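**Q** just coords:
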């Protein structure tokens, strides 16, 4: 990207946001201690009526760190951490870091194979999990199946918690009923509560620096992404600065903390900015609507699916959600119909206007590399590069930098870019100059706004031209009768297949959709198969 383009897109930055930021030179646990000194009674998070302030978080995480050290956890040893959003997650995360350990985060709904790979690669000394039963799953079962296959001695100590055990008894019953979660105590494991509430509150300072590993995040492709304190605090600072988060903000956390896309815009952004945090263990649209009203939530990180479920839920239509000012879509573009439906629902129910701002990033870059400016959004764009984020679009074959409006793959450099993949010395996606070379197809316009095309795996070359699935999705999503769609590549046949969901009350035939595509796309880009479905499978 040229200097002139950089100067152009800086003109669209949010008011007060500079191209270069000042970052805290600290570890995550040191940042917590620093915030504590400023105001120990600052409210950190609210969990189903339970308030945890900075002093609580500091004291309880210190007690947990003491217990981990008594279990002989050594500096640099890995600790598997997998549970829904809760105070236990936050206390465990800070406790592990204080004790000198490295959290290894994996989706609590992950498969036994995913747990097995993470355990084999990282060799965690301790595992901390939730053992509850949801309607769909025993949250402990995948881990249990993995260690049964590897060998139970593969993890020295297993600690389990029940999500609602820290709540008053009546609230435990009510929350269990609301979220359809049952406690399922595993007596063969160590009790999280005992290790926290019965441990001495003795500060045992394990030295660490901002360049130390703070987290290993396992992705859906089962690669472990190594992130330092500097990476995580850097991306949280970029995010907080971009959206001007302050102590007056109330952020609702429903996206799992076990993903950095859930952790950074909520827990870590709250730590950096001082914003208050409201936490739900699972996404239930009716509970999200109730919580927005009850806690006066102003800032909501979401996915398009979450927005759709909220717009359709009756509770959303009954509640006063006027406190909600900003919804940040963490996965890029929101289909126009879903965006419009949600905006209209809030206008009709609360008489309020909400900004839906699209962001984008990779786990390899913590969470976020791009975001639309609240003052200058562009439809269909993932936005501008965040402060201190260098970006380039490269030819996927020659890796030559490309100019505006040329399709290629994204390359990124910045404070949020990972240290590398864990334990994969021959499989690191960096060039000799330290740029992260991705397989994500993008292009940028003359003003520096980026547009997502999909991954190389979601593209095919026909007659010497590369065709990206996401481009076809955008065209189909623009049809007046289409709610959302998904386009997949049939690599063997070199063909495109589209699954399309139609808006309620609308009627459209497959042939009409084909004809619409013909008006927007060249012949080779028109899907050979279009199927109308009730809902998309994610």
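**A** Now that the structure is in, tell me what you want to look at. Keep in mind it's a predicted model, so treat the numbers as computed, not measured.

**Q** switch to C-alpha atoms for all contacts and neighbour counts from now on
**A** Fine.

**Q** do I have it right that residue 297 meets residue 324?
**A** Yes. In this structure, residue 297 is within contact of residue 324 by C-alpha atoms under 8 Å, at 5.7 Å.

**Q** next, the one to line up against it:
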């Protein structure tokens, strides 16, 4: 076949491309067990749990610091909470904010919200009051289920009428004795007012089990609002349907050696992150596998101990996590030989890290790719087939990927353009953002905003990002949001935020600031950092702050972030 016309639709506009015309050259590189096309059941997402609870009731679902919960019990707990949510007025289509680390209550709440007919509104528990208010207002959520330790940041939502109810989950509720007893003395004391609308987890779980189920149209009804970045400086909600999420679970399982049967999954990736939600929670639920929950993925000793003790075989993570394990001083004391399949996503995987991790553990570590808008996984390198280092791999079953130019025309092999994706996992759109949806979804194709190229084997490479998103430690950070906070400081005249290379986090946040004349020599980098910490989650706070006389700008006055980034890269190369 002519390399210039290898996929058969080169030169066509995206809107003219018919799926059946695309030559999926990548299929020849699938691992032998992976089918190019699957049948996806049109079922509500909560059926994954119900079906497993029916067929494998005694299988262990959750392991949390030694406490085990079987699938039968997990299903029953979610039924009770679903009934309680109904009693609080939750009806079909209502949003419920979940803001917890990976604790049993998160998994119970996730499926309970869906069984009550609600929409799971994902929130990072380290959000500030300002960030929680934006998500509550945008999603129109009426209930928040949160870790009690973050009550101070969430209570203003109820005080100001943004939500009607808050349910408090406590870590010690599912810790085995004596850990549960000891934890009460260790935890931060939180003052919770005794008022209507604030509920204890144990009281909520005292409810009867919900018997009826909501009527769900899987391809139309939204299961999850997954927040991602936007041009407004605030996150926007990708509307993921029940069908989107069920499909991506089946695609993910198909890709894994053994398809998850008999495996043990590590739940270290936060479940509020779309990558963790699908690959480390919904996928093991679908196959009836244990999830070993790790609330804080930065606790590397706990992560390594969990792999060793529970013989974890499937481990999905971000490059910084794999790197931290590799560099843990006492790594040799632990047995990680149970690891079979490790998938790295959310940030580029350094080639040297991949090689070193595989050599140290004997496992397969592959790089994949996905977005909040695609539920999330779209690409992956084969585990045993051709694995191209530096590549995000090849499209998943029933997933199509093309590279297009600025006019929307399909480019041939080797040329750089914007990556476009089509498949059953592509979102319905952005909630209450029709214009953004129209710009992002074109004839069913998702325009990713990432610049990429494809080689003659159908392997894709991300070469740059069209969007200015910063990916630090697997978290997406949006410069505009950080800049808006900086502009709130009375001493700041102008500000620009970029991502600069960082050996540990992949990228880190750097802020360039022009101070007002009257504040020069009076404001320090520490002052700016402390100001940001009051308004931003810790991972968004600039790690590097540089005061400058002026910012580079275009002829129309637009700040040129790319110039700043390029300057930083040159500095690092010269140092």
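**A** Done, it's in. For clarity, every value in this text was computed on a predicted model and none was experimentally measured.

**Q** any idea how far residue 397 of the second structure is from the alignment partner in the second structure of residue 295 of the first structure?
**A** Correspondence of residue 295 of the first structure to the second structure, assessed by TM-score structural alignment: residue 310. Residue 310 of the second structure is 31 Å from residue 397 of the second structure, where distance means C-alpha to C-alpha, to the nearest Å.

**Q** more neighbours, the two?
**A** The neighbour count for residue 310 of the second structure versus residue 397, taken as other C-alpha atoms under 10 Å, is higher for residue 397 (24 against 17).

**Q** quick revisit: look up how far residue 120 of the second structure lies from the match of residue 295 of the first structure.
**A** 30 Å.

**Q** residue 280 of the first structure -> the second structure?
**A** So residue 280 of the first structure corresponds to residue 294, using TM-score structural alignment.

**Q** for that match, which non-adjacent residue is closest in space?
**A** residue 268 (4.9 Å; C-alpha to C-alpha, 6 or more residues apart in numbering).

**Q** who's in contact with the alignment partner in the first structure of that neighbour?
**A** By TM-score structural alignment, residue 268 of the second structure lines up with residue 254 in the first structure. The neighbours of residue 254 of the first structure, taking C-alpha atoms under 8 Å, 6 or more residues apart in numbering as the test, are 85, 262, 279-283, 301-302.

**Q** let's see it at 10 Å
**A** 84-85, 262-263, 266, 278-284, 288, 300-302, 306 (C-alpha atoms under 10 Å, 6 or more residues apart in numbering).

**Q** the nearest residue to residue 502 of the second structure once chain neighbours are set aside: which element?
**A** The shortest distance from residue 502 of the second structure to any non-neighbouring residue, by C-alpha to C-alpha, 6+ apart, is to residue 508 (5.8 Å). According to DSSP states H and E, residue 508 of the second structure maps onto strand 506-515.

**Q** equivalent range in the first structure for the helix or strand just after that strand?
**A** As assigned by DSSP H and E, the chain's next helix or strand after strand 506-515 of the second structure is helix 525-533. Under the alignment (TM-score structural alignment), helix 525-533 of the second structure falls on nothing in the first structure.
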